[in-house]
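J.: sequence? don't have it. structure:
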């Protein structure tokens, strides 16, 4: 295990994936400076996707676009050649909003503006990470930014946000569909929910975006009306397709109007950063995220890392803030050992506030554990 590959996701609300890897590596080197360590932060399509691409060699570029509540925000994209990586959270994410959230007004428009900007700069292969969004507008803001006409009964543009979807009377996407015909768009997400219904965008994800029961009912009705109008216009209804409920329905708009294909976010990002090419000669992979729980087992970054590493017979450890997996679940996920910060600091609030120093201590403990394990 002389060569270790550090491939964590972010500790949400505390540290970026790059910071997690750096702190962990610092702790390991402090105890075992001869250990060869490579830091390769990862993401699954949400916050940190652009950072992971930049760490893998993409160039970072900044653009000013419309934020989730209509105010201008600065969003970062990653570009290499004709490939661009966009993180929806940068332009239209909850992190760009403010509490109390306004779920009826939040828009995906800024993400559409980013798509247009990178395409106009020469990108023909665009990866769109659709995690962490603030909106439930069915991607209406996104496609409107690309030129799709969404008019009310008076022939005027509808307003921003999911609360306006019920006003759509007509749609015209002729020029937009033609313009994007030769651009490949891949949606990176761990969400397979459809647009509508009890497992749809409004019902499942609305509450975390600030929607109460009445707002969820209104957003669901708006999305249903919108999907019906889209079906009337295009002659096809994709609202039941897996992943159309991602990012408040951006998955629906991107697949319907732009021909986007949805794939596992972590699998795509691992391929993008060349994860498997770094495994030969690696003795151990350490992954992780803020909380290991049931969601981890369904396509989150640590699960993807563990599956890819174990396919090459490389053992995997995990670090986390809190571990809700029992030993059998961790083993099933391909994790040989789990090291939570709560072993060092049981209080969750203090653990979050001091995650950096705690991760260094955890790195020291892992290095000591490895040294003991490798003794003859």
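T.: The structure has been received and is ready for your questions. Note that the structure is predicted; figures quoted are calculated from it, not measured.
J.: From here on, just use CA atoms for contacts and neighbour counts.
T.: Will do.
J.: List the buried residues in stretch 100-119.
T.: 101-116, 118-119 (16 or more other Cα atoms under 10 Å).
J.: how far away is the residue most central in space within the chain from residue 187?
T.: What sits nearest the mean C-alpha location of the chain, by Cα atoms, centre = their mean, is residue 46, with 1.5 Å. Distance, residue 46 to residue 187, by Cα to Cα, to the nearest Å: 11 Å.
J.: Next, show the common contact partners of the two.
T.: Common neighbours of residue 46 and residue 187, using Cα atoms under 8 Å, 6 or more residues apart in numbering, are 129, 130.
J.: how about the helices in this protein?
T.: 17-31, 49-55, 88-92, 109-120, 140-145, 174-179, 213-234, 250-257, 265-272, 301-311, 327-332, 348-353, 355-373 (DSSP state H).
J.: Check which helices and strands the last one is in contact with.
T.: Looking back up the chat, that one is helix 355-373. The contact analysis (3 or more Cα pairs under 8 Å, 6 or more residues apart in numbering; DSSP states H and E) places helix 355-373 against helix 17-31.
J.: repeat that with 10 Å
T.: helix 17-31, strand 316-323, strand 337-340, helix 348-353 (3 or more Cα pairs under 10 Å, 6 or more residues apart in numbering; DSSP states H and E).
J.: ok, and for it, which residues are buried?
T.: Neighbour counts over helix 355-373 (16+ other Cα under 10 Å) mark 355, 356, 358, 359, 360, 361, 362, 363, 364, 365, 366, 367 as buried.
J.: Comparison target below:
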């Protein structure tokens, strides 16, 4: 049997490569001779840089920047053989850099992501591909823009504070001291969702809670982003309010379009092309994918949905694995998913599930392939 394993990461738990490895372990318990092809698919979040470097070659650059709470952190990005820089914002501004009790989208900033961009431009990279999954932020990209020279004064002319909680205080956008290299740099944004900036499907409402926002804070953040979008529209003549993908990474999608001239493209499409994923799907007998949580939102461009479209196109059965199945996951059965399995095998705390995720992945894969083996014997 030829098996293709093409998962995304399990947020706060395992990167995509580790998920692939543990699924393969479970399969080999049942089918020791199975031919397994693993293509970890990071579509813009954690592991995006390594996915691109593995597919194309290049070098990794380590750099000390600010984390989401403006503490020093050693982050990284990649430079491909053609001189293109590949950045994952999660390396500098990601949610996994914070403990759960530290998560506060009113305070967290994308400044470190802007520092990575500035360093890549300084090194001569005239094209940057930036993946924006896995963020801890909801600042609309204000921090990123600050690192590139934009200034955001309040009504008294003072700099506003950091984070999404201060966006409503911005009275204008001062671009008089912007990094001159920015105008010479092509920015391609690997965006894994299609959410608009605000509203019930916007950055704050959909992703704010996992970043530490209460319902009251979600409402505040949403209003702040709407104000920020209005200032961008007035001062830069760019409408980011309803742009699909503008709500990604707490509005960093909107910020990269507005302040860096970025072009949003589905992160999965970028990785699919570079890794030749479709060719691998065609060669497989069965395809496996997965992500930490799968629900109705998975259809908004998430990695498992992208893999499912390829499997459906080429008539391949697709098995998905998730740490948690949320509302609407059954809708995925009409989208190319053959079956979807949640990992917990009994009552368990979140911490326990995270700790035991490697074993749970391997065990669940083993059970699935025992059924397949019996069905085909």
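T.: Ah, there it is. Owing to the predicted nature of the structure, the values given are computational and were not obtained by experimental measurement.
J.: What TM-score do the two superposed chains give?
T.: Once superposed, chain against chain, the TM-score is 0.88 (TM-score structural alignment, normalised by the length of structure 1); 372 aligned residues with a Cα RMSD of 2.7 Å.
J.: check contacts around the closest residue to the residue nearest to the centre of structure 1 other than its chain neighbours.
T.: In space, residue 46 of structure 1 comes closest to residue 131 once its chain neighbours are excluded; the distance is 3.7 Å by Cα to Cα, 6 or more residues apart in numbering. For residue 131 of structure 1, the contacting residues are 43-49, 87-90, 92-94, 187-191, 246-248, 265, by Cα atoms under 10 Å, 6 or more residues apart in numbering.
J.: Tell me which residue of structure 2 matches up with residue 131 of structure 1.
T.: In structure 2, the residue matched to residue 131 of structure 1 (TM-score structural alignment) is residue 133.
J.: cool, and residue 104 of structure 1?
T.: Using TM-score structural alignment, the partner of residue 104 of structure 1 in structure 2 is residue 106.
J.: Provide a list of residues in contact with that match.
T.: With contacts defined as Cα under 10 Å, 6+ apart, residue 106 of structure 2 is in contact with 137-139, 162-167, 208, 211-213, 217-218, 220-221.
J.: Quick check: which of the helices of structure 1 is buried the most?
T.: Neighbour counts (mean count of other Cα atoms under 10 Å) averaged over each of the helices of structure 1 peak at helix 88-92, with a mean of 31.
J.: Have a look at how far, on average, that one is from structure 2.
T.: Averaged over the aligned pairs, helix 88-92 of structure 1 sits 1.5 Å from structure 2 after superposition, using mean Cα distance after the TM-score superposition for structure 1.
J.: picking up where we left off before, so for residue 177 of structure 1, which of the helices and strands packed on helix 355-373 of structure 1 sits nearest?
T.: Nearest of those to residue 177 of structure 1, taken as Cα to Cα: helix 17-31 at 36.0 Å.
J.: what's the span of stretch 101-120 of structure 2, first residue to last?
T.: 32 Å.
J.: and what of stretch 120-136 of structure 1?
T.: First-to-last distance for stretch 120-136 of structure 1 - Cα to Cα - comes to 27 Å.
J.: again with stretch 51-70 of structure 1
T.: Stretch 51-70 of structure 1: ends 25 Å apart by Cα to Cα.
J.: can I get the helices and strands packed on helix 355-373 of structure 1 in a markdown table with distance to residue 149 of structure 1?
T.: Shown next, in a markdown table, are these (distance: least, Cα to Cα, whole Å):
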| stretch | distance to residue 149 of structure 1 |
| --- | --- |
| helix 17-31 | 39 |
| strand 316-323 | 46 |
| strand 337-340 | 50 |
| helix 348-353 | 45 |
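J.: what's the closest of the ones you listed to residue 61 of structure 1?
T.: Nearest to residue 61 of structure 1, of these and by Cα to Cα, is helix 17-31 at 18.0 Å.
J.: For the closest one, give me the average deviation versus structure 2.
T.: On superposition with structure 2, the mean distance recorded for helix 17-31 of structure 1 (mean Cα distance after the TM-score superposition for structure 1) is 1.7 Å.
J.: I'm done for today, thanks for sticking with me.
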